[in-house]
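Q: Model the structure of this input:
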Amino acid sequence: MSPIELTIFISRVESICQEMGAVLRQAAFSPNIKDRLDFSCALFNASGELFAQAAHIPVHLGSMAYAMRDIVTGVEWRAGDILALNDPFLGGTHLPDVTLVSPFFVGGKLLGFVANRAHHANIGASSPGSMPISTRLEEEGLVIPPTLLVQAGTLVASEIEKLGGLQGADVIGDFAAQMSANRVGVERLSDLVKKMGSAKFVDGVDEINAYGERLARAVLATIPKGRYAYSDLMDDDGCGTENIVIKVAVVVEDSGITVDFEGTSRQVQGNINCPLSVAAAAVFYCFRCLLPENTPACAGVFSFISLRVPLGSLVNATRPAATAAGNVETSMRIVDAVLGALSSAIPDIIPAASQGTMNNVAMGNHDRVPPWDYYETIAGGSGASMESPGASAVQTHMTNTLNTPIESLEMHYPLRIRSYALRRGSGGKGRCDGGDGLVREFEFLEPAEVTLITERRTTVPWPLDHAAPGESGLNSLDGEPLPGKCQLKVTPGQVLKVETPGGGGFGRGTPL
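A: Prediction:
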């Protein structure tokens, strides 16, 4: 392909991912998917290598890119199949994120796969929102190993019935939306291959990955060779273990980059453990941020990165470790640690730490008729850089969701939002200030159960170049402080207040 043809081809396959996302959003029932956009869509070649994705959720896409080759092997695929999985130790992230994979065939030949991953607020955990303070994987909900929901175009009734056992009217509707998104992806890819021809399509996919690798290696050449180390801490695991270490060494050589997690804490009792796919996603994200904006999202971009991750550590946990928060919280700290290491190598590019948490809030009532489950992550401040202040009230790093609109939230659930505002002054001061966090107050109109899984409540988002750190976050109920990770029952009229962290500042001297 000529450069122009390759650019057009990249746009065409990326547009298929975008259309899949549009279908999923429009067909979904739950606010978590249709309003917060907590989903991702991607395309893979016949070997399970990523060649296109939409700009959705980094932790979803990076983990799918890492694990898909293992997911698709060992299955005798047929046209019309749809496979589901959420097992963190078999290619998933945490149980609420359910992945659907469909093969696409042209002329009887397997040419690749379409996949989407969406977060379900109810995946069968005993606590509403399916984000419990858990100690074992099985406590977090329904574990779905790679399972065919549809075989050759026919629904597998026994597997659909298992999903139907989950409470809430939205669940089956959201799964149907995911299936529809995959069907659209298969149709569009099949149409594209018929227009181009199979050989040219396969060559185009190979050229995308080769082009991505060339761009990535050009950036690698600009990073000074050497070994750069950094350590950061998780506040706690929700079960009494505090100040849990994530230690990273980034080794830059001519041949590639090795990210070594030797010295990271062992897996813990609580639910902040990571499967390897999530750790890989966080590392991939950090290096993707260094590449030109128009770099295609493909396997070639990450081909020069290798990982050394001790088995049984916090970031490469083994079954039956609880993982509900590893995907959403530990992934954020891995990013902080990797960027902290890179700040020694390329200080003019790397920003200070962002809020370092997704501020997970899960709530609902399974005893109510009908039952309800609600889940969201709350934005905060991003870290300042050498040239600009951090942004305020934004989702950062491994999440890219929207907030739930107040109108939608109050229409669907027995809740009232009392306040939603900037947490002014929470960003770290410096020559460039860190971004400010948010304040969000929930008033409960009915009895409910609430789970908070938050970080940076005892540690702070770090600054760079002698600036001040961002402020830690705060949680409270009716003005009384709450720990960063907790489950509690609330009564009508009580108010939950979440104050999210600010970003770290950059530099000392006169503010820009």
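Q: rest of the way, CA atoms for contacts and neighbours
A: OK.
Q: Tell me how far the spatially most central residue of the chain lies from N45.
A: Taking C-alpha atoms, centre = their mean, the centroid of the chain lies closest to V59, which sits 2.8 Å from it. Separation of V59 from N45 (C-alpha to C-alpha, to the nearest Å): 20 Å.
Q: Would you map the strands across the stretch 201-350 of the chain?
A: Ranges of strands within the stretch 201-350 of the chain are 226-236, 242-253, 256-260, 305-308, based on DSSP state E, counting those that start in this stretch.
Q: Just give the nearest non-adjacent residue to G92, would you?
A: Spatially, and ignoring its direct neighbours in sequence, G92 is nearest to N86 (4.8 Å; C-alpha to C-alpha, 6 or more residues apart in numbering).
Q: Tell me how many other residues crowd that neighbour.
A: 24 (other C-alpha atoms under 10 Å).
Q: hang on, it packs against V101?
A: No - counting by C-alpha atoms under 8 Å, N86 sits too far from V101 to count as a contact (11.4 Å).
Q: Where do the strands of the stretch 401-512 of the chain begin and end?
A: Using DSSP E, counting those that start in this stretch, strands in the stretch 401-512 of the chain cover 415-423, 437-444, 448-453, 474-477, 480-482, 485-490, 495-499.
Q: For A27, which of those is the nearest?
A: Ranking the strands of the stretch 401-512 of the chain by distance to A27, with C-alpha to C-alpha as the measure, places strand 415-423 first at 24.4 Å.
Q: In that closest one, which residues are buried?
A: Within strand 415-423, the residues that count as buried by 16 or more other C-alpha atoms under 10 Å are 415-417, 422-423.
Q: N116 in helix, strand or coil?
A: The local conformation at N116, judged by DSSP: H, G, I helix; E, B strand; the rest coil, is strand.
Q: so who does it touch?
A: For N116, the contacting residues are 39-42, 99-101, 178, 181-182, by C-alpha atoms under 8 Å, 6 or more residues apart in numbering.
Q: The nearest residue to it once chain neighbours are set aside: which element?
A: Closest residue in space to N116, ignoring its immediate chain neighbours: C41 at 4.3 Å, by C-alpha to C-alpha, 6+ apart. In this assignment (DSSP states H and E), C41 forms part of strand 39-45.
Q: Who are the packing partners of that strand?
A: helix 3-27, strand 50-53, helix 58-72, strand 109-119 (3 or more C-alpha pairs under 8 Å, 6 or more residues apart in numbering; DSSP states H and E).
Q: want to put them side by side, so please do this one too:
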Amino acid sequence: MSEIDDIRMQVMWNRLISVVEEQAMTLLRTAFSTSVREAGDLSAGVFDPMGRMLAQAVTGTPGHVNTMAEAVGNFMAEIPRAEMYEGDTYVTNDPWKGTGHLHDITMVSPSFLDGELVGFFACTAHVVDVGGRGFGADGKSVYEEGIQIPIMKFAERGTVNRDLVRILRQNVREPNQVVGDFYSLAACNDVGHRRLVEMMREVGLASLDPLADFIFTRTSSAMAERIRALPKGSWSNTMVTDGYDEAIPLAACVTIRDESVHVDFTGSAPVSRWGINVPISYTKAYASYALKCVVAPDIPNNWASLGFFTVSSPVNILNAERPAPVSLRHVLGHLVPDLVLGAVADALPGQVLAEGAASLWNIHLSLRPVAGGAGRRAEVLMFNSGGMGARPGLDGLSATAFPSGVHTMPIEATEQTGPVVIWRKELRPDSGGDGTYRGGLGQIIEIAAAEGHEFDFSAMFDRITYPARGRAGGGQGAPGGVRLDDGTKMRGKGWQHVPAGRRLILTLPGGGGYGPPEGRSDAARHDDAIKGYVTESEH
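A: Next up, the predicted model:
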């Protein structure tokens, strides 16, 4: 390939990234659920005819993107090429063939050019409700957690499956939001397809094969170079998490070989009877993300780069098989990067951040009028973030969703979705772990139902009993907490009730510190106090 050809392919690669970015923005702009529209809990990507991910949108979460990278192959195995037509869109929320739990809807659409299959577009989004027990850890099997949609056609030759839509409406609490999001997902793929065809016609490409070869060859070469430069050997780490009603140990062993990195999760807790289990695809998604953050953060995320990371595990809480309950698979899944990075830190001292809050502090509110009162019912989902761990050379980021990467949800948007009032949402002083570099702060959030209403809430919290650990001598972050405004202590997981007139108070955990506290400069400590990050009694 000549230098001119290389430049031409690079331009087309950039165009392809623009295509998937527009694909994702379509979903953001048209979605009904605040978790998609405001928080960006989604993914979008383009794949070659073999189901290999060529490019992903920057908008989105690693848990969605990296599981979706494998999900397309599952769709291709279920729907034969002879049954794929122009205008088709396929759908599933199967946790083991999609992205890990029933609330995530994955759609895949074949893309045709002049009658020939040239690729696929895929996207994923978290919908507000899928029926069953609701979004929470209380189910004893996946059958209790909501409606299950096997891999099937949402639309064939442009005609929507009306029977599927009717079944959805009958099984979910917010039918307009959920069905609206299904159409948004389909539109997202359709926009990607139209932009891809326009690009291919413009540059005279009959197939994506030359571009795929260009992308994968260069990505693979760059990844191999980075991995060869790493120290070789095996390193292990363990972590204890809150669990549902008892502590849950997690374990990982990272082995760096000449041209690959393998993670084994032997030693983690057995499959739980509660919905905190994690399908292996989601575990692999976040293990790969953690490794890539350290090894090659600047190399594009695609089929070739992900292929350098492998994962194994016996059947356990991080490799739960059907029909285990998996509704809250994200809670332990979001702790996987801290678990893996803790092992990598021994291999690469001075290069890995401290532990953080990690798990999103999602809360699902089911609001209703008090008995005999007037008002409205609503299902409201909030995404909230604690503090990140301190980094070598930098303080941790406060109230930041790492590793999930979702956006902060404005309280104004949340309050528009139902009779809920957010009385307080502010940074939590003294929650970041002390150290040469301070851990990021958590938040304090105060929630109540509007007058004349009460609510049940699903708690999906961690780092309450076992807070984020510091690194290299840094202190631990502050643990989280859940209580009512009258002092009643609430549980960190499971459905619970808040009576009318009471407020729910969440104190989100902070990130761990990095380096010994005596190494923090007087100027930095003064700045902490001036900004209110640390109170007078704490410095």
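Q: What lines up with the residue nearest to G92 of the first structure in the second structure?
A: N86 of the first structure maps onto N93 in the second structure, with residues paired by TM-score structural alignment.
Q: Go ahead and confirm its match touches H101.
A: Yes - if you go by C-alpha under 8 Å, N93 of the second structure and H101 touch, sitting 7.0 Å apart.
Q: what's the equivalent of T30 of the second structure over in the first structure in contact with, if anything?
A: With TM-score structural alignment as the criterion, the equivalent of T30 of the second structure in the first structure is A27. Shown in contact with A27 of the first structure (C-alpha under 8 Å, 6+ apart): 34, 173-174, 176-177.
Q: Among those residues, which one sits closest to E455 of the first structure?
A: So of the contacts of A27 of the first structure, ranked by how close each gets to E455 of the first structure (C-alpha to C-alpha), first place is K34, at 26.3 Å.
Q: Please look at the closest one and G21 and confirm they touch.
A: No - counting by C-alpha under 8 Å, K34 of the first structure stays clear of G21, with 10.0 Å between them.
Q: Which one's more surrounded, the two?
A: G21 (29 against 20).
Q: before we move on, the earlier item: what about the strand holding C41 of the first structure, how far off from the second structure?
A: Compared with the second structure after fitting, strand 39-45 of the first structure deviates on average by 1.1 Å (mean C-alpha distance after the TM-score superposition for the first structure).
Q: Which stretches in the stretch 51-200 of the second structure count as helices?
A: Secondary structure of the stretch 51-200 of the second structure by DSSP state H, counting those that start in this stretch: the helices cover 62-78, 162-171, 175-203.
Q: which one of those helices lies closest to S220 of the second structure?
A: helix 62-78 (16.3 Å).
Q: Tell me the counterpart residues of that closest one in the first structure, please.
A: Using TM-score structural alignment, helix 62-78 of the second structure pairs with 58-74 in the first structure.
Q: in the matching stretch, what's buried?
A: Buried, per 16+ other C-alpha under 10 Å, within stretch 58-74 of the first structure: 58-69, 71-72.
Q: Identify the contacts common to N86 and V101 of the first structure.
A: Common neighbours of N86 of the first structure and V101 (C-alpha under 8 Å, 6+ apart) do not exist.
Q: rewinding a little: what's the match for the residue nearest to N116 of the first structure in the second structure?
A: Match for C41 of the first structure (TM-score structural alignment): A44.
Q: And G427 of the first structure, by the same measure?
A: Match for G427 of the first structure (TM-score structural alignment): G432.
Q: Looks like its match contacts G512 (just checking).
A: Yes - contact criterion C-alpha under 8 Å: G432 of the second structure and G512 qualify, at 6.3 Å.
Q: what do these two both touch?
A: Common neighbours of G432 of the second structure and G512, counting by C-alpha under 8 Å, 6+ apart, are 438-440, 476-477.
Q: Looking at these, which two lie furthest apart in space?
A: Largest pairwise distance in those, by C-alpha to C-alpha, is 11.0 Å, between G440 and Q476.
Q: mind listing what P49 of the second structure touches?
A: Counted by C-alpha under 8 Å, 6+ apart, P49 of the second structure has contacts 117-120.
Q: before we move on, the earlier item: how much distance is there from the match of helix 62-78 of the second structure to the middle of the chain?
A: Computed by C-alpha atoms, centre = their mean, to the nearest Å, the chain-centroid distance of stretch 58-74 of the first structure equals 13 Å.
Q: and if you look at stretch 9-25 of the first structure?
A: Mean-position distance between stretch 9-25 of the first structure and its chain equals 19 Å (C-alpha atoms, centre = their mean).
Q: with the second structure superposed, average distance for that stretch?
A: Mean deviation for stretch 9-25 of the first structure: 1.3 Å (mean C-alpha distance after the TM-score superposition for the first structure).
Q: Of all the residues in that stretch, which ones are buried?
A: 9-10, 12-21, 23-25.
Q: was I right about D94 of the second structure contacting Q148?
A: Yes - contact criterion C-alpha under 8 Å: D94 of the second structure and Q148 qualify, at 6.4 Å.
Q: Compare the two and say which one has the larger neighbour count.
A: D94 (23 against 18).
Q: what sits against the more buried one?
A: Counting by C-alpha under 8 Å, 6+ apart, D94 of the second structure has contacts 100-102, 148-151.
Q: Export the residues you listed to a markdown table and append columns for distance to R463 of the second structure.
A: Below are the contacts of D94 of the second structure laid out as a markdown table (distance: C-alpha to C-alpha, whole Å):
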| residue | distance to R463 of the second structure |
| --- | --- |
| G100 | 22 |
| H101 | 22 |
| L102 | 24 |
| Q148 | 31 |
| I149 | 33 |
| P150 | 34 |
| I151 | 36 |
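Q: Show the buried residues in those.
A: The neighbour count (16+ other C-alpha under 10 Å) marks 100-102, 148, 150-151 as buried among the contacts of D94 of the second structure.
Q: For G440 and Q476 of the second structure, list the residues in contact with both.
A: Joint contacts of G440 of the second structure and Q476 (C-alpha under 8 Å, 6+ apart) are 432-433, 511-512.
Q: can you put those in CSV and add distance to S404 of the second structure?
A: Conversion of the shared contacts of G440 and Q476 of the second structure to CSV gives the following (distance: C-alpha to C-alpha, whole Å):
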residue, distance to S404 of the second structure
G432, 19
G433, 21
G511, 15
G512, 18
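Q: OK, contacts around whichever residue in the second structure pairs up with F284 of the first structure?
A: In the second structure, F284 of the first structure lines up with S288, judged by TM-score structural alignment. By C-alpha under 8 Å, 6+ apart, the residues touching S288 of the second structure are 306, 309-310.
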